[in-house]
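Enquirer: Mind looking at a prediction? Sequence and model below.
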Amino acid sequence: MSRKILVTGSAGFIGYHLSQLLLDEGFAVLGYDGMTDYYDVALKQGRHAMLRENARFTAVEGMLEDATLLDKVADDFAPDAIIHLAAQAGVRYSLENPRAYIDSNIVGTFNVMEAARRLGVDHLLMASTSSVYGANTAMPFIETETADTQLTIYAATKKATESMGHSYAHLWNLPTTMFRFFTVYGPWGRPDMALCKFVEAILEDRAIDIYNRGEMYRDFTYVEDLVRAIRLLIDAVPQRPEGGAVAEGDSLSPVAPYRVVNIGNSGKVSLLDFVDAIEDSLGKKAIRNLMEMQKGDVPATWADASLLERLTGYRPRTDVREGIARFVDWYRDYYRK
């Protein structure tokens, strides 16, 4: 089993939780993070500070676009596996600043893949998103479906990294797993995400914007479930299939040690039920501002997580009400509200 893991985006929401889990299980973790100011840097610094309490964690601050620094860090650490989570996130921000997504998600990911190729790591695991399914309407979403109708530059850059990853897996026999995340939430979540914005607004007696007049559905995935799935996927190393034979339902490439895996809770939750659960956890009603659909958004996401379960014996199961209650407890403690 791989014991040394390089995690990009370790000060991020998911990267922090994953790094903590890996440390708890005895791994040595090198965290690489750009500490960009897309949202409050103090939140990122707080996450890294907690990770630094473990002697097996080392943090390096640097941008993915800085190939020289990334290569030096990777060479010195010599990881067994790389988990690439760092990215410019946010569907809506990609409408305002698309170049940031090209720089971080395309150029940065290329630099990570080059480091993985050069070092010959046992396994490269990279984050994608449910947004790559774009305008697909057949649900639940299955990894073997064609996904060529991305609706935002964010989703397009993530689909591009999937294609880049496949080419490197094929050319260099680099075992690569791409995981598609479905609406991740939980403690230490990003302040630009709906859950955090809704909780803050309700507590401050401000209206919350509910798009498509509430006719929205998401497969909400609790962050601790998500990182447990990533941890288990480290050991599910894809192998190039002999003769191109791939089992039915497996997204394994017929020509490369490459696979795409959904990580989701396998259930649709309506946005209005999501708001109801927040209200119940806060003991306070929201002022609801019903709005039209926002450009680039999709009305629903829903994961088929059966491949994840086949590969790892695990699938996320935390009920959204339970997960929201845990987030609210953290939010009140962290923000003293």
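Expert: Structure received. Residues are numbered from 1 along each chain as shown.

Enquirer: Only C-alpha atoms from now on, for both contacts and neighbour counts.
Expert: OK.

Enquirer: can you tell me which residues contact Arg317?
Expert: When contacts are counted by CA atoms under 8 Å, 6 or more residues apart in numbering, Arg317 touches Asp225, Asn265.

Enquirer: Leu125 versus the nearest residue to Thr301 once chain neighbours are set aside, what's the distance?
Expert: If you skip the residues right next to it in sequence, Thr301 has Arg218 as its closest partner in space, 5.0 Å away by CA to CA, 6 or more residues apart in numbering. Relative to Leu125, Arg218 is positioned 24 Å away (CA to CA, to the nearest Å).

Enquirer: One more: Asp219?
Expert: Computed as CA to CA, the Asp219 to Leu125 distance reads 22 Å.

Enquirer: Same question for Val223.
Expert: Val223 is 17 Å from Leu125, by CA to CA.

Enquirer: returning to what we had before: run a quick neighbour tally on the residue nearest to Thr301.
Expert: Arg218 has 23 neighbouring residues, counting by other CA atoms under 10 Å.

Enquirer: how close does it sit to Lys159?
Expert: Here Arg218 is placed at a distance of 20 Å from Lys159 (CA to CA).

Enquirer: Same check on Met291?
Expert: Where Lys159 is concerned, Met291 sits at a distance of 29 Å (CA to CA).

Enquirer: Past the helix or strand that contains Ile5, which element shows up next along the chain?
Expert: Ile5 is located in strand 4-8, with elements delineated by DSSP states H and E. Using DSSP H and E, the next helix or strand after strand 4-8 towards the C-terminus is helix 13-24.

Enquirer: following that following helix, which helix or strand comes up?
Expert: Defined by DSSP H and E, the subsequent element after helix 13-24 is strand 28-33.

Enquirer: Specify the angle between that next one and strand 4-8 in degrees.
Expert: Strand 28-33 and strand 4-8 are oriented at 10 degrees to each other (axes from the mean of the first three to the mean of the last three CA atoms, to 10 degrees).

Enquirer: what about strand 28-33, distance to the chain center?
Expert: Between the centre of strand 28-33 and the centre of its chain there are 16 Å (CA atoms, centre = their mean, to the nearest Å).

Enquirer: Counting by contacts, list what it packs against.
Expert: Under the contact criterion of 3 or more CA pairs under 8 Å, 6 or more residues apart in numbering; DSSP states H and E, strand 28-33 touches strand 4-8, helix 13-24, strand 57-61.

Enquirer: Just the buried positions in the following helix or strand past it, please.
Expert: Tracing the chain C-terminally past strand 28-33 and defining elements by DSSP H and E, one meets helix 41-51 next. The neighbour-count criterion (16 or more other CA atoms under 10 Å) identifies Leu43, Lys44, Arg47, His48, Leu51 as the buried residues of helix 41-51.

Enquirer: this is the other structure I want to compare:
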Amino acid sequence: MTYLITGAAGFVGFHLCKRLLSEGKKVIGIDNLNDYYDVKLKKNRIKFLEELSSDIENWNFFEVDLIDKLKLEKIFNNYKPSIIINLAAQAGVRYSIDNPEIYLNSNIIGFGNILECCRKYSIENFLFASSSSVYGANTLVPFNEDHNVDHPVSLYAASKKSNEIIAHSYSHLFKIPITGLRLFTVYGPWGRPDMAPMIFAKSIFEKVAINIFNYGKMKRDFTYIDDVIEGIIRCSNKPATPDYEFDRSKPNPSTSLAPFRIFNLGNSEPIQIMKFIEVLEDIIGIKAIKNFSEMQPGDVETTYADCSKVNDWIDFIPQTSLIKGIEIFIDWYKDYYFEKKNI
């Protein structure tokens, strides 16, 4: 069995490849290594994976953009992957406001190309990363997969919502087992520099002000990376199936008569942003300098995952406490940025 992971040099993709390779699985990694954030960090992730895999046949990496359909098809034809996990996407809510074309190309056209390859090469299972951002302007919490998600408040969220709709169409037409996972504020070692945990840690260490939006009245369902990877692995081992109790007169948004499922993947314990910063301060041993300001366009006040459906499906219960997760994250941060001098 061969896994193909897109976005392999990204935060979640790297950790997924690391887990699979450590279990002796054959993995093909794809990433375009774009410069949305520190390319050196992405290359160091790939270097780590290369060093982890002693068997060259178990790990193959290709610098390919999902827009390049011909190169994608060549990889599918040569390696015949059976499980595809699409984690490649142009990330960032605020970045999407000023750069919509990038999101249309990567998150929609690129996503369509990978689905076309899945159709042509008869894969066994397809998973893709959606996002908690699809809940958009919803105020009813916790967010449940049965809630309406037709009101995204950012172009990034809209692109993720479109992924879910397009994926369902492919599942219905071509009977491809497809699972979409709505991820909630993932954090941990090797994290993305554009996300709050890395921004906060960097600012505290460097003793510069942290911009805290909505005057600190924000909550996020921070989910530790290892818990997310466990959920992805379990879903990869259990392809989506049709919901034979699906009622066309009252359609369930998270299932279908097609082999299609949508699940939240979060910690189900929303944390005040100020609490998260306090834990960082305690573990780092330095007080943060705080700069409070209003909510930014495209942002939401609270994210909170109802994970009862994914728990029923794969017995998913996050195991990592906030304090433990931040301790591991800060240990890595100090090792990577201070001791190894960013390699």
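Expert: On my side now, so go ahead. If you're wondering where the values come from, they're calculated on a predicted model, not measured in any experiment.

Enquirer: what's the TM-score here?
Expert: The pair, once superposed, lands on a TM-score of 0.96 when counted by TM-score structural alignment, normalised by the length of structure 1; 334 aligned residues with a CA RMSD of 1.6 Å.

Enquirer: returning to that earlier point: Met291 and Lys159 of structure 1: who's more crowded?
Expert: Summary of the neighbour comparison: Met291 of structure 1 and Lys159, criterion other CA under 10 Å, with Lys159 having more neighbours (23 against 13).

Enquirer: Read off where the strand holding Ile5 of structure 1 ends up in structure 2.
Expert: Residues 2-6 of structure 2 are where strand 4-8 of structure 1 aligns, with TM-score structural alignment as the criterion.

Enquirer: What of stretch 218-230 of structure 1?
Expert: Matched against structure 2 by TM-score structural alignment, stretch 218-230 of structure 1 falls on residues 220-232.

Enquirer: Then stretch 18-28 of structure 1?
Expert: Residue span in structure 2 matched to stretch 18-28 of structure 1, by TM-score structural alignment: 16-26.

Enquirer: Would you quantify the distance from the counterpart of Ser306 of structure 1 in structure 2 to Phe205 of structure 2?
Expert: With TM-score structural alignment defining the correspondence, Ser306 of structure 1 maps onto Ser308 in structure 2. Separation of Ser308 of structure 2 from Phe205 of structure 2 (CA to CA): 38 Å.

Enquirer: again with Arg45 of structure 2
Expert: Going from Arg45 of structure 2 to Phe205 of structure 2 by CA to CA gives 23 Å.

Enquirer: can you pull the contacts of the counterpart of Leu85 of structure 1 in structure 2?
Expert: For Leu85 of structure 1, the equivalent position in structure 2 is taken to be Leu87, counting by TM-score structural alignment. Leu87 of structure 2 makes contact with Ile5, Thr6, Gly7, Ala8, Gly10, Val12, Gly13, Phe128, Ala129, according to CA under 8 Å, 6+ apart.

Enquirer: show me where structure 1 has strands.
Expert: If you assign secondary structure with DSSP state E, the strands in structure 1 sit at 4-8, 28-33, 57-61, 81-84, 123-129, 176-181, 184-185, 207-210, 217-218, 221-222, 258-263, 269-270, 287-290.

Enquirer: Pull out the buried positions in the third one.
Expert: What it means is strand 57-61 of structure 1. Neighbour-count burial for strand 57-61 of structure 1 [16+ other CA under 10 Å]: Phe57, Thr58, Ala59, Val60, Glu61.

Enquirer: Now do the contacts for the counterpart of the last one in structure 2.
Expert: Applying TM-score structural alignment, one finds that Glu61 of structure 1 aligns to Glu63 in structure 2. Listed by CA under 8 Å, 6+ apart, the contact partners of Glu63 of structure 2 are Ile30, Asp31, Asn32, Leu33.

Enquirer: Tell me if I'm right that the last one and Val39 touch.
Expert: Yes - with contact defined as CA atoms under 8 Å, Leu33 of structure 2 reaches Val39; the gap is 6.4 Å.

Enquirer: Can you give the distance of the helix ranked longest in structure 2 from its chain's centre?
Expert: The helix that spans the most residues within structure 2, counting by DSSP state H, is helix 155-174. Distance of helix 155-174 of structure 2 from the chain centroid (CA atoms, centre = their mean) equals 16 Å.

Enquirer: Run through who's touching that helix.
Expert: Taking CA under 8 Å, 6+ apart as the criterion, the residues outside helix 155-174 of structure 2 that touch it are 91-93, 96-97, 100, 103-104, 107-108, 111-112, 115, 119, 130-131, 133-134, 136, 149, 152, 176-178, 180, 257-260.

Enquirer: Quick check on those residues: which are buried?
Expert: 91-93, 96, 103-104, 107-108, 111-112, 115, 119, 130-131, 133-134, 136, 149, 152, 176-178, 180, 257-260.

Enquirer: check contacts around the residue mapped onto Ser128 of structure 1 from structure 2.
Expert: Aligned against structure 2 by TM-score structural alignment, Ser128 of structure 1 finds its counterpart in Ser130. Ser130 of structure 2 makes contact with Lys160, Lys161, Asn163, Glu164, Gly180, Leu181, Arg182, Leu183, according to CA under 8 Å, 6+ apart.

Enquirer: Kindly reformat the residues you listed as a markdown table containing distance to Thr320 of structure 2.
Expert: Supplementary listing: those in a markdown table, determined by distance: CA to CA, whole Å:
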| residue | distance to Thr320 of structure 2 |
| --- | --- |
| Lys160 | 27 |
| Lys161 | 28 |
| Asn163 | 29 |
| Glu164 | 28 |
| Gly180 | 23 |
| Leu181 | 19 |
| Arg182 | 19 |
| Leu183 | 16 |
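
Enquirer: wait, which of these is closest to Gly231 of structure 2?
Expert: Within the set of the contacts of Ser130 of structure 2, Leu181 lies nearest Gly231 of structure 2; the separation is 9.1 Å, counting by CA to CA.

Enquirer: for that closest one, what are its contacts?
Expert: Neighbouring residues of Leu181 of structure 2 by CA under 8 Å, 6+ apart: Leu127, Phe128, Ala129, Ser130, Ser131, Ile262, Phe263, Asn264, Leu265.
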